[in-house]
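K.L.:
Give me the fold of what follows.
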Amino acid sequence: MSPKHTTIGLHPETKDKLDRYRVDEGESYDKIVNRLLEESLPRSWPTLEELEKMREEGEYIPLEEVIERLGL
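P.N.:
Down below sits the predicted model:
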């Protein structure tokens, strides 16, 4: 059985930004998104309490803020 795929809607500008993260010409969007998640998410999932503490102490920056800071 082949793996199921889903479709997600992106604004053209978002797709263009995502294209900038492509490592090689044939890299799929699935691979790009997974690589970015692997690089940006912690190795183990924090509890809600740990996440709140990290936010309070400035150790955690929401992805949206990272994107804004980088101008992406």
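K.L.:
C-alpha only now, for contacts and for neighbours.
P.N.:
Fine.
K.L.:
what's the helix or strand for N34?
P.N.:
Of the helices and strands defined by DSSP states H and E, N34 is found in helix 29-40.
K.L.:
and this one, so I can compare the two:
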Amino acid sequence: MEGQLEEVGVGYTFFWSGRSKAERHVADVAFATRNDIVVRLPCLPQDINDRLMSLRLHLRGDKFATIISAYSPE
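P.N.:
As a prediction, the model looks like this:
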């Protein structure tokens, strides 16, 4: 399960990935990203599974940075 929510007037969009309510454990993974960055993303954040999510940012030329959000239970 994944989704996104733009907080109007706050300037951020929240992206999340996780399990459905019936399967939910303690936490999901998420990114909070400024809206001025979201409009320039080459693609939206991708969920890898219910504990990993990646975000690809364009730097310059043909260079990109990949940021990973991970949840690890205790």
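K.L.:
TM value for the aligned chains?
P.N.:
The TM-score (TM-score structural alignment, normalised by the length of structure 1) is 0.26; 37 aligned residues with a Cα RMSD of 4.1 Å.
K.L.:
Enumerate the positions of the helix holding N34 of structure 1 that are buried.
P.N.:
Of all the residues in helix 29-40 of structure 1, those buried under the rule 16 or more other Cα atoms under 10 Å are I32.
K.L.:
how close does I37 of structure 2 sit to N49 of structure 2?
P.N.:
Note on I37 of structure 2: its distance to N49 of structure 2, by Cα to Cα, to the nearest Å, is 24 Å.
K.L.:
of these two, who's got more company?
P.N.:
When I37 of structure 2 is set against N49 and neighbours are counted by other Cα atoms under 10 Å, the residue ahead is N49, at 14 against 11.
K.L.:
other SSEs contacting the following helix or strand past the helix holding N34 of structure 1?
P.N.:
If you walk from helix 29-40 of structure 1 toward the C-terminus, the next helix or strand you reach (DSSP H and E) is helix 48-56. Other helices and strands packing on helix 48-56 of structure 1, by 3 or more Cα pairs under 8 Å, 6 or more residues apart in numbering; DSSP states H and E, are absent; none qualifies.
K.L.:
The following helix or strand past helix 48-56 of structure 1 vs helix 29-40, what angle?
P.N.:
Following the chain from helix 48-56 of structure 1 toward its C-terminal end, the next helix or strand by DSSP H and E is helix 63-70. Taking axes from the mean of the first three to the mean of the last three Cα atoms, to 10 degrees, helix 63-70 of structure 1 and helix 29-40 form an angle of 90 degrees between their directions.
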